[in-house]
Structures are given as structure tokens and as C-alpha cells.
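Engineer: this is a predicted model, with the sequence first.
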Amino acid sequence: MMLTPLKPEVLKVDDLSHEARRFRTIVWSFQRNLDLLFKGTGLSAKVDHAALAEAFARWRQKFDQSKHLADVNRNDYVIYAAGLMLRELIVAAPLKASKEEELPSLPGGIDHPLARWPEGYAYTSFCLSVAAAILKELGDDEPMPAEVADDPGFWSSFRENTHEDPETAVGFFDLVCGREPNWAAPGVLWLRKAFADQGKLPRNKA
């Protein structure tokens, strides 16, 4: 199953890099991603918009605190910001997926990433789709889902680790994007490899 079905649709949004900072855009695109992702799977999804608003508010606060560093490495910053959004979605848990029937597109007994953790798969799909679309809009290299995203076991590990420590969501998102996480501090921007390689670390890290 394609992990980024939303990307072609959000690419139609004018000035997506700024529109993605608006809650109304998040609500529309989040729901649309669910419609596309769960179509024909036998899964239905219910969205708690209050929890989604909570996730967005926390993400926006963290984004505003770090956006002054975006120009150090614009490409990696977009990936980082998407990873932060993923973290907040996992914490707020605005999505509840339920099975209407057995997944009709999957032969009996075959494992699939979506079946392991529908909510986490949907959150990741949303964040990756938006990040890829923003980078394409900016004329930059887009992240492509790494092979690890096709491994059902990866999603089980993702779920277990973020349940214990939500901060690891940023690192798992890096893995999905084919990047090397900093597991010691996955949510710390200036400790990311792409930023350290620039040789422009901020003096004040408080």
C-alpha cells in the first residue's frame, strides 16, 4: 500500500509551506489522508478534533521556537518539523481506527504494516505526505519511504517504543525517510547529523 496517497492532493495547495501552519489546512488534509489510506481496507476511522487541535497547538509552539534555524538546512528542517508533528499526533491520539471487516485486499494470513498499527501508519502517512509535498514545492529533494516502512515488524517496534518514549517518534520518522536518527536525543534539532555537518551550531543551546 502506498504510504503517501495524500501528496498529490496537498501539492495543489498554494503556498503549502505556510498553509500547513494553519489548523484548517491540517483538519482538511488529515481527514482526506484517512479517506485515501483506508479506502477498501475494511477499516474505518473516527477523528477527535479536540485532540487534533491539541496536537497542532503543541506542534506549532515547538515549530515557532525552532523555525529561526530552518535556513541552516532547509531540507532536514522540514523532515524534523514533520517528525515533531508525528510525535504530537501519537501523544494526543486523535484517531481511533476500527475494523469493519477483514482487510479484503490482503489474502488471509498475510501480514501488513497497516494492520499492525493503523493509527500510527496513518499519522506517519500524513506527516510524510505533507513534508514531501512541501519540499517538492520548494524545489528540494523529497523524502521517499524507505524499505523499512514495508516491514510489518518495524511498525510493531515503532508502536512499542513510542508508547514508552514519545520522543523516539522523531527518530522513527527519520528511519521512514531513509535518514540516520540521533537516538540519544531524537527531538533535539541542533544535534541532528544534517545540522551538525553544516558547522553552524547555535552558541546558546538552552
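Structural biologist: Everything's here; your move. Residues are numbered from 1 along each chain as shown.

Engineer: from now on I want contacts and neighbour counts done on CA atoms only, so please keep to that.
Structural biologist: Noted.

Engineer: who touches the residue nearest the centre of the chain in this structure?
Structural biologist: Central residue of the chain (C-alpha atoms, centre = their mean): residue 127, 2.9 Å from the mean position. Shown in contact with residue 127 (C-alpha atoms under 8 Å, 6 or more residues apart in numbering): 82-83, 85-86.

Engineer: ok, and the closest non-adjacent residue to residue 52?
Structural biologist: Nearest residue to residue 52 in three dimensions, chain neighbours excluded: residue 94, at 5.2 Å (C-alpha to C-alpha, 6 or more residues apart in numbering).

Engineer: got another, please set it beside the one above:
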Amino acid sequence: MTLPASTDSDQPIRKSAQRLRWFVQAFEEQAEQTSRETGTRYTVDHGRLAAVFAQWLKDFQAQKPERDEDKPAYVGFAAGLMLRTLIEMKPVSVAALPGGADTTNPAYFWPEGYLYVVFCLNVRGLVLEGDYHGEQHTSALLNETRTWWSFKENVADDPSLAMAFLDLFAGDEPQWSVPHLFRTGRIRGLADRFYKQETLKAVD
């Protein structure tokens, strides 16, 4: 994914991403790239996409940490907030799948969700690398339809679980318990294990 140019070449990527024009351009470029790679044709509702950004920015600002040591972890959290908002507001629809599309492939099993996840992972990884000299190592689960089935079913009931699934796809430890609350350190206790067991729909 090639990120849109910033108006200020010295501006961190995370700052550029907080601008509507940058966000819309980045998302459109991701949709075009994913369409070329998969053959799926997408339709983007720009009114809804702008609403996605406005809601995401509000949620992003609400929990933005002040301590510098918390900011790298907040990158993943912010990407999760974006995925949740995209899933809730549905700015994308599928115009057409390619002939003979294999629906056991995540890209065709849930094409809209696949686009949302790829976009959020790409921006997440580029911000970590460009602004914090970090690396993102995606999980093999990103390509498993069984995991995508669980993902789609669970976020239909609770869109906030998209944040935990994005961590899972990104190769990080998911925060299944109240994933929409930012926590430093991610301490997992009995409540977290209970939440995971009782709430997530398992794949048989």
C-alpha cells in the first residue's frame, strides 16, 4: 500500500491519518489495489466514508494517551477503532465478484470485511514502522476461513470485538474483554477468559 503524500513532508504518518482528505485517499487507493489483486469490484459510499472518519476521530480523541510510552500501543488500538467503525457504518458494497470466486478464500468469503481488515492492517503497520520504528508480523490466521467465519459472526453481535480480531490478525495478543477500552499492559485475568469463552462463537 502506498500512502497519500502529506502536505508536510516532515509530519508523522499518524498525524496525516487524522485528516479527512488523507484518509479518504488512502482508503480509495486500498480499495483499488484490493480490487486489482482479487478481481472484486467495490462501490464506496463517500458520504458514509466521511461519517466513518468523523466517528473514528471522535473515538480516537476520547482515549488518546498522554504518555509517550503508551503511544505505540495506541496505534493498534486506533486501527481497531477504525475497523469497528467501518464494520458498523458499512461504507462499502460489492458490485461484483470475479467469475469462479472461491468463497473459502477470506477475500471472497466476506469481501467488504476483507477490504476493511487489509486497509486497517496496512495503515497500522506503516504507522508503526514509519513513526515508531516497529514491525508488524501478521498471523497465518489472516488466511484461514474458519477464523473469518468466527470473526464475521462475532462482530455481527458485538462490533467492538473487531478490535480484538484485528490484533489477532496482526499477530498480537487480543484483548477479548472490553476491547474498546485502551489499557496499558493488557492484563488478562479470569474475567477476560470468561468473556472469551462465553461470548465468542467457536468454529466447530
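Structural biologist: Looks like it arrived, so ask away. Just so you know, these numbers come straight off a predicted model, no measurement behind them.

Engineer: my read is that the residue nearest to residue 52 of the first structure contacts residue 56, right?
Structural biologist: No - counting by C-alpha atoms under 8 Å, residue 94 of the first structure stays clear of residue 56, with 10.6 Å between them.

Engineer: aligned to the residue nearest to the centre of the first structure, what sits in the second structure?
Structural biologist: Matched by TM-score structural alignment, residue 127 of the first structure corresponds to residue 120 in the second structure.

Engineer: sorry, back to before: what do we get in the second structure for the residue nearest to residue 52 of the first structure?
Structural biologist: That one, residue 94 of the first structure, aligns with residue 91 by TM-score structural alignment.

Engineer: show me what contacts its match?
Structural biologist: Contacts for residue 91 of the second structure were tallied using C-alpha under 8 Å, 6+ apart; they are 44-49, 52.

Engineer: which ones among these are found in strands?
Structural biologist: Counting by DSSP state E, the part of the contacts of residue 91 of the second structure found in strands is residue 44.

Engineer: of the contacts of residue 91 of the second structure, which is the nearest to residue 115 of the second structure?
Structural biologist: residue 44 (11.3 Å; C-alpha to C-alpha).

Engineer: report the buried residues of stretch 174-181 of the first structure.
Structural biologist: For stretch 174-181 of the first structure, the neighbour count (16 or more other C-alpha atoms under 10 Å) marks 174-179, 181 as buried.

Engineer: ok, and what's touching it?
Structural biologist: Residues from elsewhere that reach stretch 174-181 of the first structure, judged by C-alpha under 8 Å, 6+ apart: 79-80, 83, 128, 143-149, 170-172, 192-193.

Engineer: can you tell me the distance between the two ends of that stretch?
Structural biologist: End-to-end distance of stretch 174-181 of the first structure (C-alpha to C-alpha, to the nearest Å): 6 Å.

Engineer: so which bit of the second structure is it matched to?
Structural biologist: Mapping stretch 174-181 of the first structure onto the second structure (TM-score structural alignment) gives residues 167-174.

Engineer: need the contact list for the spatially closest residue to residue 12 of the second structure that is not a sequence neighbour.
Structural biologist: Nearest non-adjacent residue to residue 12 of the second structure, counting by C-alpha to C-alpha, 6+ apart: residue 131, 6.0 Å away. For residue 131 of the second structure, the contact set (C-alpha under 8 Å, 6+ apart) comprises 12-14.

Engineer: list buried residues within the residues you listed.
Structural biologist: Going by neighbour count (16+ other C-alpha under 10 Å), the contacts of residue 131 of the second structure have 13-14 buried.

Engineer: which one of the contacts of residue 91 of the second structure is nearest residue 68 of the second structure?
Structural biologist: Nearest to residue 68 of the second structure among those: residue 52, at 26.7 Å, using C-alpha to C-alpha.

Engineer: next one: the counterpart of the closest one in the first structure from residue 26 of the first structure, what distance?
Structural biologist: Using TM-score structural alignment, the partner of residue 52 of the second structure in the first structure is residue 55. Distance, residue 55 of the first structure to residue 26 of the first structure, by C-alpha to C-alpha: 11 Å.

Engineer: neighbour count for the two, which is higher?
Structural biologist: Shown here are residue 55 of the first structure and residue 26; by other C-alpha atoms under 10 Å, residue 55 has more neighbours (22 against 18).

Engineer: let me see the ranges of the strands in the second structure.
Structural biologist: Ranges of strands in the second structure, per DSSP E, are 41-44, 92-96.

Engineer: average gap between the first one and the first structure?
Structural biologist: When you say that, I think you mean strand 41-44 of the second structure. Compared with the first structure after the fit, strand 41-44 of the second structure shows a mean deviation of 0.4 Å (mean C-alpha distance after the TM-score superposition for the first structure).

Engineer: quick one: buried residues of that strand?
Structural biologist: The neighbour-count check on strand 41-44 of the second structure (16+ other C-alpha under 10 Å) flags 41-42, 44 as buried.
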